[in-house]
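A.B. asks: could you look at this predicted model? Sequence included:
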Amino acid sequence: MPETSQTTSTVVPALPSPSAQAERLIELGVHEIAELSTADLRSFAEAAEAAEAAEAAEASRGGEGALLAVHPDRAPASALAPLLRLDGKPGFVVTDMADVDLFAPLDGAAPPDAPLYLVSGLDRGDRMADWSPDEALPALAAEGRTPLLLTEGIHWVVQLPAVLERNRCFMTIGSRLRKADGALDARTPAIWISNGTGRDGRERRNAPKVGWCWAGNRHTWLGFASATGRWGREV
């Protein structure tokens, strides 16, 4: 197991309230992608804020600062990625990841069976920079943390573009693709900032990028985003 990085983590701004996050998703049309009404989003957000005010909910779910997420079956990564923005440039999925929406939650990282849910205790995982996904996954599990899904990572950057920084980007290894024989595909998804080289094209320099890395490879500029838990309810 590699040593934890000594690089100082940048303080990531706190998330807006669930109601503010709901309004952001409505502004971007995510409710239409997910076939939800604006009332669905707003009522869920209001209920989440009421739960945050309860001491028991805060203790068990992390409450304050939770991310409002749409289930990936309702809003897949291919539909969410173009909603990302950095320097006015839209996000994109790399050309060799046309199967991005087939990357599904690992056991232990599955979202609630509900169209909307909250993700608590988010961490970008800077301290695990230069670890491989194969090394990071069991370490997160040993800490009682769950790796973020790709769609959750996209939701996070949609709400807080500042969470994506050059040289401090992150992997979302809760989402993996299974082959026909049940084995995991060696690709692991990540979100970072394009250099505008190769097939990305110069016009995409500094644009947010959904791509992948090999499960056994290390990258000094990629941490491993994780959370303490997920919870949801029907709308």
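C.D. replies: Cool, the structure landed. Numbers count the residues shown, from 1 in each chain.
A.B. asks: please make it C-alpha for all contacts and neighbour counts, starting now.
C.D. replies: Will do.
A.B. asks: any idea how far residue 48 is from the closest residue to residue 41 other than its chain neighbours?
C.D. replies: Sequence neighbours aside, residue 22 is the residue nearest to residue 41 in space, at 5.8 Å (criterion: Cα to Cα, 6 or more residues apart in numbering). In this view, residue 22 and residue 48 are 11 Å apart by Cα to Cα, to the nearest Å.
A.B. asks: against that first model, consider the following:
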Amino acid sequence: MRHKRHGTAARPSAETSADKVLRAFNTWSFKREQPENPHLLMQVVTTAVARGEPLRFVMYWGKGPRCSIGPEDLECLDFVGGMMARIREVHTAGAAVTLILTDTHARHNGHPEESIDAYFAAIAAEAARRGFATCRLSGLVAAAGETAVAADDAPMPEDVLESLAASAGKWYRGAGTAEDGARAYYTMNMVERRAVEIAFPGAIFATFNGSRLRCLFPARMPIFYMYSLRRGVAVKPWFLPADQELCEPDACRCRTPEAMPD
């Protein structure tokens, strides 16, 4: 007759551990709204836990008027790092972050190459200091090649056009009108979102945008909508400060930290 062993704790299932990992970051301290497709999100977390692998996050990092890094960028990187630290507390393998530097969007908006390279080099250096990886979006698109191109994209929804055109009115310096820029931007994103999901299968796509722009993000990846600098703030750090002037190739207008308001 077999006797049950006493004093030995039952090993938690992958689902139980995954739930703890999910609750570590899926809180209102970090998320700005509920994640899209929570079942797929849970599946990704469960797989990482079962395999003892880091939970992988990828996110776009853009470029605004500045050509140099600012305190808002550092605050955002630290905020993301804080979320990763929460995950490490309950998941031994921790989390891995890749910032996708959107050089294609910066060129589309008319930023000079020197400014793009200088800013993204500074971001990459600070990201590396925090254990984050970086890559260029142009590289992902090139690697995906024709695989990322499809002819079945749905027309851009009117509310998305309205939102993108409003943003283009502030930041687009390319040829044509703001609406022209918005339409071209949408077309770019349809290819880029497929390149991202090809490059990062099994990862979570985190974004500072809201679900209104869901159509711009990878279709087969779980989307985590999060704050950028702290709870209640979702403004992209590269667009701060709000009154920052655009840097030109021969004239850097980046404000020093001492000149920035508290």
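C.D. replies: All right, it came through fine. For clarity, every value in this text was computed on a predicted model and none was experimentally measured.
A.B. asks: TM-score of the superposed pair?
C.D. replies: Overlay of the two chains. TM-score (TM-score structural alignment, normalised by the length of structure 1): 0.31; 133 aligned residues with a Cα RMSD of 6.1 Å.
A.B. asks: tell me, how many residues neighbour the residue nearest to residue 41 of structure 1?
C.D. replies: 26 (other Cα atoms under 10 Å).
A.B. asks: part of a strand, is it?
C.D. replies: No - Residue 22 of structure 1: not assigned to a strand; according to DSSP: H, G, I helix; E, B strand; the rest coil it is helix.
A.B. asks: check contacts around it.
C.D. replies: Under the criterion of Cα atoms under 8 Å, 6 or more residues apart in numbering, the neighbours of residue 22 of structure 1 are 41, 42, 45, 68.
A.B. asks: among these, which one has the most neighbours?
C.D. replies: residue 68 (30 neighbours).
A.B. asks: so it, which of the three states?
C.D. replies: Assigned by three-state DSSP, the conformation of residue 68 of structure 1 is strand.
A.B. asks: what residue, apart from its backbone neighbours, is nearest it spatially?
C.D. replies: Using Cα to Cα, 6+ apart and skipping the chain neighbours, the partner closest in space to residue 68 of structure 1 is residue 118 (4.8 Å).
A.B. asks: residue 48 of structure 2 now?
C.D. replies: Distances taken as Cα to Cα, 6+ apart place residue 55 nearest to residue 48 of structure 2, at 5.6 Å, with adjacent residues excluded.
A.B. asks: and the one you found, how many neighbours?
C.D. replies: Close neighbours of residue 55 of structure 2, defined as other Cα under 10 Å, add up to 24.
A.B. asks: what of the one 3 residues further on?
C.D. replies: A count of nearby residues for residue 58 of structure 2, using other Cα under 10 Å, gives 22.
A.B. asks: ditto for residue 51 of structure 2
C.D. replies: 10.
A.B. asks: okay, it and residue 161 of structure 2: tell me how far apart.
C.D. replies: 41 Å.
A.B. asks: same question, residue 88 of structure 2
C.D. replies: Counting by Cα to Cα, the gap from residue 88 of structure 2 to residue 161 of structure 2 is 39 Å.
A.B. asks: got it, and residue 179 of structure 2?
C.D. replies: Residue 179 of structure 2 is 8 Å from residue 161 of structure 2, by Cα to Cα.
A.B. asks: next one: residue 116 of structure 2
C.D. replies: 26 Å.
A.B. asks: more neighbours: which of these two?
C.D. replies: When residue 116 of structure 2 and residue 161 are compared for neighbours, residue 116 comes out ahead with 23 against 17, by other Cα under 10 Å.
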